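1. quick check, what structure comes out for this input:
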Amino acid sequence: MHRTLLHLLRWTLLILPVSLTAGSLVALFLWLLDKAIVFRFGHTWLLFLLPAAGVLIYFLYKYLGKNAEAGNNLIMDEIHEPGGGVPARMAPLVLGTTVLTHLFGGSAGREGTAVQIGGSVAQWWARRFGLTAPDVRILLTTGIAAGFGAVFGTPVAGAIFALEVLALGRMRYDALLPCLIASVGADLTCKAWGIHHTAYAISSPFHIDWLRLLEVIGAGALFGLAGWLFSETTHAVKRYGNRWVRPAWLLPILGGGLVILMTFILGTQDYLSLGVLGIHKDSVTIPSCFHAGGASSFSWLWKLVFTAVTLGTGFKGGEVTPLFFVGAALGNTLAVLSGAPVDLMAGLGFIAVFAGATNTPIACTIMGVELFGAGNLLYYAIACFTAYYFSGHSGIYPSQRVGVSKVDAFREHTGATLREVQHTRLNVRKQWLKKWKNSCSLFWRG
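-> Next comes the predicted model:
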C-alpha cells in the first residue's frame, strides 16, 4: 500500500507543474484567440492579408521552428520512439502562429495548438526533473491530456484521449491516473484564469426505438466517412502542394488566395476561423447547427474544404474544432432529411466525426457526456463506435499507429503508422494505374 501511495505522490508532484504551466498557457492562448477573432469580425479587410500572414508563418518555422514543424506528430513519435525530444520553442511558436492564422481569417481549430503547448511544456519539465525515458514518455502523454482537457473544458475526455490517440485499438494504462491528474489540473487552472468555454446542450429527451437506432447507425457511418474525407483531403492538399508548388513559400500565398476566392464566391465569411462565433445572427456556426435552419445542406462540406486548404498549405491551428463544425452541420442536414431531432443529430455529428478522424471513439463518447449530458449516452456510443470503423485506417495524425486492425482484411497494417499505411496505399494505387495504362496501350495497339 505504501508503495502505491508513494508512486501516486511522486507522479502528482511531477504533474502539478505541467498542469499549472500548460493550463495557464492554454488560458493565454484562448484569450488571445478570442481577441483576434473579435477584432477580425470588426475589420473584415484583414482577410486580404491572409497570404502575407502565411508567408510570415512559413519563415518563422523555417528559421526558428526546426523540428517543431511536425507538431502533434512529433509528440506521438517521441512517445513511441524517444529521439531528440520536443523543443520548448514549439509552445510559443504554435501559439503565436495560430493566433495569426485566425486573425487573418484562416479556417483552423485550437486543439492541435493546445496539445503542442502541453507536450512542449511536459518535455521542458522532464528535462528539469532529469527523468528517465519511460517516465518522459508518461509525462509527454500527460501533456497531451493537459492541453486537450484545458482547451475544451473536458478533463475526463482529455485524459482518455491522450491514452487512446497513440494507437488504434490499444490503450496503455500506466499513464491512466497521471493523465487524469494532468487534465483535471490544467482544466481547473485554465478556468481559474477566467476562461469560459462555449456551452452546448441537447434538449431532446432520450427515446429509444428501432427506427432511431437505425438512424443513428446510418448517421454514424456517414460521420465516419466525413472524418475519412476530412483527413484524406487535408493530407492530399499538403502532399500535392509540397510536391508541385516551388518555391515552398508560395504555397501559403496560394492557399490564402484560395480561401479569399472561395469566400467571395460563396458570399459569406461563415467558414473562416473557428466557426464558434458569427459576424451576424444568421451566420452558420457550431451553435447554430443545433437548431433547425442553422446550416445549409452543404455547410459541412464547405467547412471541410476551407480547413483542408488552410491547414494543408502551411497555416497553423488544430483540426478538431473544424471537425466539430463539419459534424454538427452534417448532423443538421441529416436531421432535416430523416426527421430526427436536430439537436441530437448535430450533437452526434459533433463528436462522431471527431471520433472517426482521430480514431478515439471512447474519448469522444465521454466528451459527449461532458458537453451534452449523459441522457443520450447510448446514442453517443453507437455513433462514435460506428464512425470509428467507417473511417478506416486513416486519420488526421499520420504518426498514430495501428495497434489492432479495425477489420481482419487489413491485419497487415498492425504495428504500422498511418503515414506508412498511406504510403503503402498510394504505392498500390500507382501500380494499379501503371498496369491499367499498359493494358490500355496494348489494347489500342491491337
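2. going forward, measure contacts between C-alpha atoms and count neighbours the same way
-> OK.
3. right, and V342 touches F290 too?
-> Yes. If you go by C-alpha atoms under 8 Å, V342 and F290 touch, sitting 6.0 Å apart.
4. report the set of residues contacting both of the two.
-> Shared contacts of V342 and F290 (C-alpha atoms under 8 Å, 6 or more residues apart in numbering): N332.
5. now the helices for the stretch 251-400 of the chain?
-> Taking DSSP state H, counting those that start in this stretch as the test, the helices found in the stretch 251-400 of the chain are 299-312, 320-338, 342-358, 361-372, 377-390.
6. ok, the stretch 101-250 of the chain next?
-> Counting by DSSP H, counting those that start in this stretch, the helices of the stretch 101-250 of the chain are 111-129, 133-152, 155-164, 176-192, 210-244, 250-266.
7. and the ones you listed as TSV, adding distance to F41?
-> What follows is the helices of the stretch 101-250 of the chain, written out as TSV (distance: least, C-alpha to C-alpha, whole Å):
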stretch	distance to F41
helix 111-129	22
helix 133-152	22
helix 155-164	30
helix 176-192	25
helix 210-244	26
helix 250-266	14
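8. here is a second sequence; please produce its structure as well for comparison:
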Amino acid sequence: MWAVITVPVAVCIGSMVALFLWLLSSAIHYRFAHPWLLYLLPLAGVGIHFLYKLYGQSAERGNNLIIDEIHEPGAGVPKRMAPLILVTTVITHLFGGSAGREGTAVQIGGSIAHWMGSWFKLSPANMRMLLTAGVAAGFGAVFGTPLAGTIFAMEVITIGRIQYSALLPCLIAGLIGDATVAAWGVEHTHYHIRFMTLGQPVFGHHVAVDFWLLLKTMVASVFFGLAAYAFAKAVHGVKSIAASLIKKPWLIPVAGGIIIILLTLILGKPDYLGLGVEPEYPGAITIVSAFEQGGAHFFSWLWKLIYTAVTLGTGFKGGEVTPLFYIGATLGNTLADLMNAPVSLFAALGFIAVFAGATNTPLACTIMGIELFGSQHALLFAVACFVAYFFSGDMGIYSAQRIGEPKFTIDEKPDYWSRMWGKYKNKA
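-> Below you'll find the predicted structure:
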C-alpha cells in the first residue's frame, strides 16, 4: 500500500525540487553576473513580506508547521506553501541573502504530501506517515542523500526518539525523490576528503582507529556543538530583537537587507552572500574551498553565522542547513590549522557536526557523512555528530521539535546536582 501512495508523491516532490534547484542555480549565477542586485535586497525583503502577508497565512511558519502537523494533524499544510517558499527562496538568493535550500525542499515535500494525501482520504495516523515521507523525499532529493533524508525525517520530529514505523515509506520516498532529481539531470556538488588513516598497533594488534586523531576530533566537536548552539540562539535572537525594536513589520526585512549590504561593504567581498557553494570569483571562500589548506579565513565561520542569522531572522526565506554546512566546514578548516589535523577531514567533520547540533539529528548526519564522503571515516563522523549534539544544548533551529528523551548537556549538570541536593535536604 505504502509503495502505491508514496511513489507518485515522491516523484512529484523530486520534480518540484529539481525545478527549484535549477531556478536557484540560475538566480545565483545571474547575481554573480550582476552584483548590483545586492543593493535591491531591502526591496526584495519587502516583496517577500507582502507575499506572505497576502497569500502565506500559516505557511510562514515553514518547517515548524509541518513538524506540528506531524505531531497533531488538524490544521493542515496549505497547498500554497510549496510555490510560495520556492519563489521567495529564489528571490532571497537572487538579491544576495544568506540562506540555504533544505527548508524549501522540506516545505515542498510536506505541502505536496499533504495535498496528495488528501486525495486518498487518509486517516490522521496515515497522514502523519505520509507527511514524514514527504520530508524524507524533499531532504533526500535536495542533497542527493536519500538514506540521510530517511533518517532525518524520522529523527527531527522528536529529540531523542525515532518512530521506526515510518522507516519503509520514508526510505521509499527518499530513494524515489533522489532518483527523480537525477532523472531530470540535476547534479549535486561533490566533496572529497583527501586523507586516509591506516590505524595503529595497540598491544601487538592492529586497530583501525588513530586515537590521537580521535581525541582531536572530540575536542573539535565540542566547538562544532557550541557553534550550532550559537547559530540557533542568533537566529532566534535576531527575530526577537527585530520584532521588539521595529514596530512596522515590513521594515524588518528592510533593516536586515541594509545590514547585509553594510557588512559586505565593510568586509569588501561578497563571500558570505548566497548559498556559499560556488565561488563568485576565483579565490572566494566557499564550502568547497574549505576542504583545502588555506581555503578559509580564521573567522569565516563567524561571518557566515552573522550573515545567515540576519537574513533569516529578518524575514527572508530559505533553509538553514547549507549555511550550517558552510559554518561547519570553515570552522573545521580553522580548527585543523590550530590542531595540526587533516584539513579536508576536519572540514567534513564540521560540515556534518554543526548541522547535527543545530537540528538535533546526529544519526541522520552521521549517515549523511557516509553518503557524501565515504565510509572510511564513519567512526569519526559518528563521534563528531554525537559530541556536537550533546554540546549544542536543547535549543535547535526548529522550535516545533519536541523533547522525547532529554540529552545530558553541560547546562543540565548544575540542575542535576541541585535536584540531588534538594532530595538530600528533604530526607534530612
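9. show the contacting residues for F390 of the second structure.
-> Shown in contact with F390 of the second structure (C-alpha under 8 Å, 6+ apart): 225, 357, 407-409.
10. actually F408 of the second structure, sorry about that
-> F408 of the second structure makes contact with F390 under the criterion C-alpha under 8 Å, 6+ apart.
11. that one sits in which helix or strand?
-> When elements are assigned from DSSP states H and E, F408 of the second structure belongs to no helix and no strand.
12. show me what it aligns to in the first structure.
-> Correspondence of F408 of the second structure to the first structure, assessed by TM-score structural alignment: V407.
13. and that match, how far from S391 of the first structure?
-> Using C-alpha to C-alpha, to the nearest Å, V407 of the first structure is found at 12 Å from S391 of the first structure.
14. repeat that for H423 of the first structure.
-> When H423 of the first structure is compared with S391 of the first structure (using C-alpha to C-alpha), they lie 17 Å apart.
15. so which of these two has more stuff around it?
-> S391 (27 against 12; other C-alpha atoms under 10 Å).
16. wait, that one sits on F354?
-> No. The pair S391 of the first structure / F354 is not scored as a contact, 10.3 Å apart, by C-alpha under 8 Å.
17. what is the burial count for the aligned residue in the first structure for T158 of the second structure?
-> In the first structure, T158 of the second structure lines up with A167, judged by TM-score structural alignment. Around A167 of the first structure there are 24 other residues, counting by other C-alpha under 10 Å.
18. what residues are up against the residue positioned nearest the centre of the first structure?
-> Geometric centre of the first structure, nearest residue: V320, 3.1 Å, by C-alpha atoms, centre = their mean. If you count contacts by C-alpha under 8 Å, 6+ apart, V320 of the first structure has them with 109-112, 354.
19. if we use 10 Å, what do you get?
-> Applying C-alpha atoms under 10 Å, 6 or more residues apart in numbering, we find V320 of the first structure in contact with 108-112, 274, 326, 350-351, 353-355, 357-358, 396.
20. on that earlier part again, how about the match of T158 of the second structure: what's its closest non-neighbour residue?
-> In this structure, A167 of the first structure finds its nearest non-sequential neighbour in R401, 4.5 Å apart by C-alpha to C-alpha, 6 or more residues apart in numbering.
21. burial measure for that neighbour, as a count.
-> If we define neighbours as other C-alpha under 10 Å, then R401 of the first structure has 27 of them.
22. thought it was touching V421?
-> Yes. Under the criterion of C-alpha atoms under 10 Å, R401 of the first structure makes contact with V421 at 9.4 Å.
23. select the longest helix from the first structure.
-> In terms of residue count, the longest helix belonging to the first structure (DSSP state H) is helix 2-42.
24. okay, angle between it and helix 176-192 too, please.
-> 40 degrees (axes from the mean of the first three to the mean of the last three C-alpha atoms, to 10 degrees).
25. how far is helix 2-42 of the first structure from where the chain is centred?
-> 18 Å (C-alpha atoms, centre = their mean, to the nearest Å).
26. give me the stretch of the second structure that the helix or strand following it matches.
-> Following helix 2-42 of the first structure in sequence order, the next helix or strand is helix 50-60 (DSSP H and E). With TM-score structural alignment applied, helix 50-60 of the first structure matches the range 41-51 in the second structure.
27. the matching stretch against the first structure, how far on average?
-> Superposed on the first structure, stretch 41-51 of the second structure shows a mean distance to its aligned partners of 0.2 Å (mean C-alpha distance after the TM-score superposition for the first structure).
28. next: stretch 126-140 of the second structure.
-> Aligned to the first structure and superposed, stretch 126-140 of the second structure gives a mean residue distance of 0.3 Å (mean C-alpha distance after the TM-score superposition for the first structure).
29. tell me the residues of the first structure aligned with that stretch.
-> Going by TM-score structural alignment, stretch 126-140 of the second structure sits over residues 135-149 in the first structure.
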